[in-house]
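Student: can't give you the sequence, but here's the structure:
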C-alpha cells in the first residue's frame, strides 16, 4: 500500500461521528435482514411538506439550476430576515448567509472566529460536531457540565461564570438542545448575555430546533439587549420542515462578520443549491400547519416514552424541545449501546459521544408503535 498521503495534523484532531457510526451499523444489520428499531438518527420521520416539494419541482422546471449569488438569493434572505424579525432580532437581509445545511454555517463560523489556542466553551452534553469543528479550527476546549442540573443551564450559571474569562473567545449555546431536548429559560440566556458582555465573548446560538418546542417558550439569544453585535444565530430547514436531505441552512450576524465569513463561503461551497433555496422560501412562508402537526406528534411521543420509562422505574429528565431524550444506562454507555443493538436490535447513541457518560441518547423521531417496541425489547433483554 502506498504511503503517498501525509495526512494533516488538523484531520487527526477529530474522530468520525458516533451518531453516524451507530446509524451505519444499524443499516448494515438491516441489510442482513435484522429488524432494527433505529432511535439513533436526528432526522424527522415525516415527509417534506408537499407544497415545499412542489416549489422545488417548479423551480427546477423554471430552470433555476445554475449558480446564485454566493450568500443566497434575495427572496430567501429577505424571508429569513423577516422570520428573524418576528423572533425579536433587528435583522436585515444583507446580514444573512444561506448555506448548504446548518453544519456549513457552523463550520464557517468556527473558521472565521477561531485561531490556534483560542478558548471555546461548550455546554455539556453537547452535539458532537461542535467539538469536532472547534478542534479543526485549533481551539482549546473548556466545558460546563449541565448533567448534575437536569441538563438545564439556569442552575449551572455559577459554573459557567467560573469557566469563562476574558480569555474566552467563543461560547456555544444550543437551545432546544441536541442531545437533551432542554430549552433554556430566558433567565438562563440573560445570564449568558451578562457574562458575554462582561468578558467580551462571541456566542454561537444554534437554534435549529427552535420550532420544535412544547411546554417552554424559545427565546432567541440575539434578541436580548447587548447581544445583537456578538451573536451568530445558526438555523436551518432540516428539522422544522423535515428537509434534512435538501441541505439548507443559514447564519445571521453583523455586516462585519458576514463580510469575513462570506469569503470562506464563496471559496468553499460557492452557494447553496439554487432550486433548494426557492423551496426554502415556500417553507418559511407557507408551512405553519405542517410544522404544528409534526410538533404535536413529537410531543405525544415524548409523553409516551416518559410514561413507558416510568412504568419500568427509569427516571428521565424531560426536555421541552427537539425530539431527543437522554436515558441513564450503565457506566460504560458504549458497551450498553452495543448490547442494545446486538441483543435487542435497538439503535441508540452513547452519551459519551456528547461528553455525557452513563447515558444514551434516543431519538423519538419514530412511530409510537416502534417506540413501544424499542422499550419492550430493551426491557426483555434486561437493558432497562
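Tutor: That came through, no problem. Because the structure is predicted, anything quoted here is derived from the model rather than measured.
Student: all contacts plus neighbour counts: C-alpha atoms, from now on.
Tutor: Noted.
Student: mind listing the helices in this protein by residue range?
Tutor: Shown for the chain, the helices assigned by DSSP state H span residues 18-31, 50-61, 74-86, 102-113, 128-136, 157-163, 186-199, 255-268, 274-285, 288-311, 333-343, 368-380.
Student: counting contacts, what elements does the longest one pack onto?
Tutor: Helices and strands touching helix 288-311, by 3 or more Cα pairs under 8 Å, 6 or more residues apart in numbering; DSSP states H and E, are helix 368-380.
Student: Only the buried residues of the helix it packs on, if you could.
Tutor: By neighbour count on 16 or more other Cα atoms under 10 Å, the buried set for helix 368-380 is 368, 370-371, 374-375, 377-378.
Student: With distance to residue 153 added, can I get these in CSV?
Tutor: Formatted as CSV, these follow (distance: Cα to Cα, whole Å):
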residue, distance to residue 153
368, 30
370, 32
371, 28
374, 30
375, 29
377, 33
378, 30
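Student: sorry, back to before: of all the helices of the chain, which one comes closest to residue 120?
Tutor: Across those, residue 120 has its closest neighbour in helix 128-136 (7.1 Å, Cα to Cα).
Student: Measure how the closest one sits relative to helix 18-31, angle-wise.
Tutor: Put simply, helix 128-136 runs at 130 degrees to helix 18-31, going by axes from the mean of the first three to the mean of the last three Cα atoms, to 10 degrees.
Student: distance of the residue nearest to residue 182 when sequence neighbours are not counted from residue 181?
Tutor: Spatial nearest neighbour of residue 182, excluding adjacent residues (Cα to Cα, 6 or more residues apart in numbering): residue 319 at 4.4 Å. For residue 319, the distance to residue 181 (Cα to Cα, to the nearest Å) stands at 4 Å.
Student: What of residue 133?
Tutor: 22 Å.
Student: neighbour-wise, which of those two wins?
Tutor: The residue with more neighbours, out of residue 133 and residue 181, is residue 181; 26 against 20, by other Cα atoms under 10 Å.
Student: got the contact list for stretch 356-375?
Tutor: 37, 39-45, 124-125, 147, 179-180, 298, 301-302, 304-305, 308-309, 323-333, 337, 344, 346, 348-352 (Cα atoms under 8 Å, 6 or more residues apart in numbering).
Student: what about that stretch, how long is it end to end?
Tutor: End-to-end distance of stretch 356-375 (Cα to Cα): 21 Å.
Student: One more to weigh against that first structure:
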C-alpha cells in the first residue's frame, strides 16, 4: 500500500480560521472524563431523570401514529407554534402570531446560530455578557462579526452587571446585544431595573437584541421578565427558548424563536440551511408539554430550588466560596479558599481526587484570568446523587 500523502489543501489549515480557537467543547472533554473515571458528572447541564411521563407517552404516540415521522413544516408544526404563542401570552402577556412570529428550531443552540448568522455581517460588533455559553463565541465567529464582552463580576455573593461598562461598549459598529437571563453559568437573573436600562440603551442606539431565555422557568427569587415586554423592545428583540431545560428532555432538541415577522423571516432564512427541520414527533409532544398546568411549573421550580440548597450547602462545607444562583441549574464557586488558582487544572484533577466532575468557567471568558478560579456545578440531578457528590467533595 502506498504511503498516505499529506492532506490536500497545501499548507493552509483545514479548519476555517474563524473556528480554529474553539476545538472540542469543554463539555465533551469533561463528560468523557466522567465516563472514563466513573465519576459523578456535575459538569454538563442535563438531568439524570426524564421529564413528565405523559409527555414521553405523547412522543411515543406521535411516532406510532405517524405524526412527524416525515419532514414537518419548515417553521414548525402548527400545533407547536400555537402552543408557543399561548405560552408567551399566558406567562408574560406577550401576544405573538403563531403563523408569522414563531419559528421552531433544533434546540436553542440552533436558534442562536440561525439568529446570529442571519442578522450579522463581517465588521459588525456583538456585545455579549461574559462569561458566556461557548456556542455564542463560535456563532459570532462563523458570522464574521466581532465579539465585545461585558463582564459580570463577583460582588456581594453574586455576579453583577456594570451598566456603565455596557453603555461604554457600544460603538457605531455595534449591531446587536446578545443577552442571557437567567444567566449560564453564573445563575444571575437581570433585575427589572437592569433590563429597563438595557432596553433604553437598545432603543437609543437602535440596536437589535437576541435574548437566550432557556432557563425562564427556573428563577428562584423574583420572576423572569422577558426583555421583549419592555417599551420599544418587542419590535427589535429575537426571544429564544427551548423545551429541554423546562421539561427535562434535553435530547429532543426542540427550541423556538419568537419575534416580529421581519425578524422571524430573517432567522428562518438562515435556519432552513442548517437543519431545515428536526424533531418531528417531539414537536407534537412539546405542544402538549407547554400546556401543562401551573402546578407542573411550580413543582419543577421547587424541586430544583431544593436541589440548589443541597449542592450549595455541600460546596460551602467543602470549603468553596459559593455564589448562590438566583436562576438556572448551575452554581458557580471560587476555588481560591482551597488554595487553588487554576480552575481548568482543578477540574481535570478532581475526578481522581474525589470522583466528581465540574466545568471550569475560564473557558467561557475572553479574559481567561477573570474566570481562572471559578468552577461551575450542575444541580439538575437526583437528590441522592447530589448528597453523594457533597460527601465526596468533603474529601478536599
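Tutor: Everything's here; your move. Keep in mind it's a predicted model, so treat the numbers as computed, not measured.
Student: thinking again about what came up before, so which of the helices of structure 1 comes closest to residue 217 of structure 1?
Tutor: helix 186-199 (8.6 Å).
Student: what does residue 233 of structure 2 align to in structure 1?
Tutor: Counting by TM-score structural alignment, residue 233 of structure 2 lines up with residue 227 in structure 1.
Student: correct me, but its match touches residue 221?
Tutor: Yes: using Cα atoms under 8 Å, residue 227 of structure 1 is in contact with residue 221, at 6.9 Å.
Student: between the two, what contacts are shared?
Tutor: Joint contacts of residue 227 of structure 1 and residue 221 (Cα under 8 Å, 6+ apart) are residue 193.
Student: In terms of neighbours, single out the busier of these two.
Tutor: Higher neighbour count among residue 227 of structure 1 and residue 221: residue 221, with 28 against 22, using other Cα under 10 Å.
Student: For stretch 331-348 of structure 2, list every residue counted as buried.
Tutor: 331-336, 341-344, 346-348.
Student: And stretch 136-143 of structure 1, by the same measure?
Tutor: 136-141, 143.
Student: State the span of structure 2 onto which that stretch is aligned.
Tutor: Going by TM-score structural alignment, stretch 136-143 of structure 1 sits over residues 142-149 in structure 2.
Student: got the end-to-end distance for the matching stretch?
Tutor: One end of stretch 142-149 of structure 2 sits 17 Å from the other (Cα to Cα).
Student: next one: stretch 38-55 of structure 1
Tutor: Note: stretch 38-55 of structure 1 ends 31 Å apart using Cα to Cα.
Student: do stretch 176-192 of structure 1 as well
Tutor: 15 Å.
Student: who are the neighbours in contact with residue 234 of structure 2?
Tutor: Here residue 234 of structure 2 is in contact with 227-228, 259-260 (criterion: Cα under 8 Å, 6+ apart).
Student: same question, residue 41 of structure 1
Tutor: The neighbours of residue 41 of structure 1, taking Cα under 8 Å, 6+ apart as the test, are 19-20, 23, 363.
Student: Burial check on the nearest residue to residue 275 of structure 2 once chain neighbours are set aside, number of neighbours?
Tutor: Closest residue to residue 275 of structure 2 apart from its sequence neighbours, by Cα to Cα, 6+ apart: residue 106 at 7.2 Å. Using other Cα under 10 Å, residue 106 of structure 2 has 20 neighbouring residues.
Student: Next: residue 206 of structure 2.
Tutor: Using other Cα under 10 Å, residue 206 of structure 2 is surrounded by 14 other residues.
Student: now residue 89 of structure 2
Tutor: Residues within reach of residue 89 of structure 2, counting by other Cα under 10 Å, total 13.
Student: just to revisit the earlier point, among the contacts of residue 41 of structure 1, which one has the most neighbours?
Tutor: The most crowded member of these, judged by other Cα under 10 Å, is residue 363 (26 neighbours).
Student: how close does that one sit to residue 349 of structure 1?
Tutor: Residue 363 of structure 1 is 9 Å from residue 349 of structure 1, where distance means Cα to Cα.
Student: Translate residue 256 of structure 2 into the numbering of structure 1.
Tutor: The alignment partner of residue 256 of structure 2 in structure 1, by TM-score structural alignment, is residue 250.
Student: can you pull the contacts of the nearest residue to its match once chain neighbours are set aside?
Tutor: Leaving aside its chain neighbours, residue 250 of structure 1 sits nearest to residue 98 (4.3 Å; criterion: Cα to Cα, 6+ apart). The contact partners of residue 98 of structure 1, by Cα under 8 Å, 6+ apart, come to 71-72, 77, 105, 248-251, 271-272.
Student: Just put these in JSON lines and tack on distance to residue 89 of structure 1.
Tutor: Below are the contacts of residue 98 of structure 1 laid out as JSON lines (distance: Cα to Cα, whole Å):
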{"residue": "71", "distance to residue 89 of structure 1": "19"}
{"residue": "72", "distance to residue 89 of structure 1": "20"}
{"residue": "77", "distance to residue 89 of structure 1": "14"}
{"residue": "105", "distance to residue 89 of structure 1": "18"}
{"residue": "248", "distance to residue 89 of structure 1": "21"}
{"residue": "249", "distance to residue 89 of structure 1": "18"}
{"residue": "250", "distance to residue 89 of structure 1": "15"}
{"residue": "251", "distance to residue 89 of structure 1": "13"}
{"residue": "271", "distance to residue 89 of structure 1": "24"}
{"residue": "272", "distance to residue 89 of structure 1": "24"}
